[in-house]
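> Give me a 3D structure for the following:
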Amino acid sequence: MTRNTLILLAAGGSAALMLGALGFQYIGEMPPCKLCYWQRYPHIAAIVIGVSALFLSTRALPALGALAALVTAAIGAYHTGVERKWWEGPTSCTSGSVADMSSSDLLAQIMAAPLVRCDEVPWALFGLSMASWNMLASVALAVIWIMALRKA
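Reported below is the predicted structural model:
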């Protein structure tokens, strides 16, 4: 495969993942949590990098594309751990212990809680959540970006 074909494949993969996420959000009526949004930003960057790399022949752009894919994979891995309760996520999208809270503090936490929690899985396929699938797909996209970098 040529460098441009690999770049199109990698950036197109990020575009497909973004379309899938937007489909779940708007068609499937599954609003994203904070960590879901965080996973989208590197994909957007990878799409912009991919379009730019088609017009600018520089080794830096495929490297940046690979970095963007690896960043979203890392966020997906972190999000998977939050969903599986391996560790706590951001306090703005998970629930901690309420044992030591007063009733007024608990009520304040409930009223300030976001509608979409990062530690709940709204959809899974073969036991893997969307965050897990994003992680796996993004690692594959990083490999494609690296293959494009080697062709540069």
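
> rest of the way, CA atoms for contacts and neighbours
Fine.

> How much space separates the closest residue to Pro114 other than its chain neighbours from Met111?
Using Cα to Cα, 6 or more residues apart in numbering and skipping residues adjacent in sequence, the residue nearest Pro114 is Cys93, 6.3 Å away. Cys93 sits 13 Å away from Met111, going by Cα to Cα, to the nearest Å.

> Leu70 too?
From Leu70 across to Met111, the span is 36 Å (Cα to Cα).

> residue ranges of the helices in this protein, please?
Under the criterion DSSP state H, the chain contains helices at 3-26, 34-55, 60-83, 103-112, 130-151.

> Which one, of the ones you listed, ends up nearest to Asp119?
Relative to Asp119, the nearest member of the helices of the chain by Cα to Cα is helix 60-83, separated by 4.1 Å.

> Give me the nearest residue to Met147, chain neighbours excluded.
The spatial neighbour of Met147 that comes closest, neighbours along the chain excluded (Cα to Cα, 6+ apart), is Leu6 at 7.2 Å.

> The one you found: neighbour count?
Counted by other Cα atoms under 10 Å, the residues lying close to Leu6 total 22.

> Please provide the structure for the following sequence as well, for comparison with the first:
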Amino acid sequence: MFPTASTGATQTLSAGLLVVGMAATVGIALGFEHIGGYIPCMLCLEQRTPYYIGVPLMILALLASALKAPPLITRGLLLAGGALMLYGMALGIYHAGVEWKWWAGPADCGAGSAGPNTGGNLLDQLNAVVPPSCSEAAGRFLGLSFAGWNALASALWAYVAIRAAFKR
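This next block holds a predicted model:
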């Protein structure tokens, strides 16, 4: 009834969507940090790593698909991107569980106290900044913390990547 796209076109579109979607997801997190003033905890920063690796990987997948590289290369890159997003989803679920007190978080991810601020130089000011505890959500929107929203976004991007990798 409707014309279907070829596998190559589907993979090219999917890789392009993944580049934009993954970059936008991590861009929003960076916006909340640098524009909104939210200081990320250790787990928040760790959840960005799959995106920092995934965006360039999906750019490679987009190029491989657009340049008609062997399908195994494009599929492999998309599958690797999907695996990264599954890892990101697991991190988001873990962090959200820590925030909801369902399980304990890492021992080195808690609010601490800063030493006395004796000088006025930049290094002293940086030492005075204490990252927030991983067990406290910076905020919630529609009942989900940033970690919860990241878990959903990662699940979406994992689905897109894996579906495109196995598209016949």
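
> where does the TM-score land?
The TM-score (TM-score structural alignment, normalised by the length of the first structure) is 0.84; 139 aligned residues with a Cα RMSD of 1.8 Å.

> Tell me which of Leu70 and Met111 of the first structure has more neighbours.
Higher neighbour count among Leu70 of the first structure and Met111: Leu70, with 20 against 9, using other Cα under 10 Å.

> Trace the residue nearest to Met147 of the first structure over to the second structure, please.
In the second structure, the residue matched to Leu6 of the first structure (TM-score structural alignment) is Ser14.

> does its match really touch Ala164, like I thought?
Yes - assessed by Cα atoms under 8 Å, Ser14 of the second structure is found in contact with Ala164 at 6.3 Å.

> Give me the distance between the residue opposite the residue nearest to Pro114 of the first structure in the second structure once aligned and Gly148 of the second structure.
Under the alignment by TM-score structural alignment, Cys93 of the first structure pairs with Cys109 in the second structure. Separation of Cys109 of the second structure from Gly148 of the second structure (Cα to Cα) stands at 18 Å.

> what about the two, which has more around it?
Taking neighbours as other Cα under 10 Å, Cys109 of the second structure and Gly148 compare with Gly148 leading, 23 against 15.

> By how much does stretch 130-143 of the first structure deviate from the second structure on average?
Following superposition, stretch 130-143 of the first structure is found to deviate from the second structure by 0.5 Å on average (mean Cα distance after the TM-score superposition for the first structure).

> how about that stretch, which residues of the second structure does it hit?
Mapped onto the second structure using TM-score structural alignment, stretch 130-143 of the first structure spans residues 146-159.

> swap in stretch 31-42 of the first structure?
Under TM-score structural alignment, the counterpart of stretch 31-42 of the first structure in the second structure spans residues 39-50.

> Which positions in that stretch come out as buried?
For stretch 39-50 of the second structure, the buried set under the neighbour-count rule, 16 or more other Cα atoms under 10 Å, comprises 39-44, 47-48, 50.

> Check stretch 129-147 of the first structure too.
For stretch 129-147 of the first structure, a neighbour-count test (16+ other Cα under 10 Å) marks 129-135, 137-147 as buried.

> Off-centre distance for that stretch?
Put simply, stretch 129-147 of the first structure sits 10 Å off its chain's centre (Cα atoms, centre = their mean, to the nearest Å).

> what do you get for stretch 43-63 of the second structure?
Chain-centre distance of stretch 43-63 of the second structure: 7 Å, with Cα atoms, centre = their mean.

> Residues touching that stretch, excluding its own?
Stretch 43-63 of the second structure has contacts (Cα atoms under 8 Å, 6 or more residues apart in numbering) with 11-13, 15-16, 18-19, 22-23, 26, 73-75, 77-78, 81, 84-85, 87-88, 91-92, 95, 109, 134, 147, 150.

> wait, doesn't the residue nearest to Pro114 of the first structure sit right on Ala113?
Yes - the criterion here is Cα under 8 Å, and Cys93 of the first structure meets it with Ala113 at 7.4 Å.

> Lys85 of the first structure reaches Asp119, doesn't it?
Yes - with contact defined as Cα under 8 Å, Lys85 of the first structure reaches Asp119; the gap is 7.1 Å.

> out of these two, which sits in the busier spot?
Neighbours were counted for Lys85 of the first structure and for Asp119 using other Cα under 10 Å; Asp119 has more, 22 against 12.
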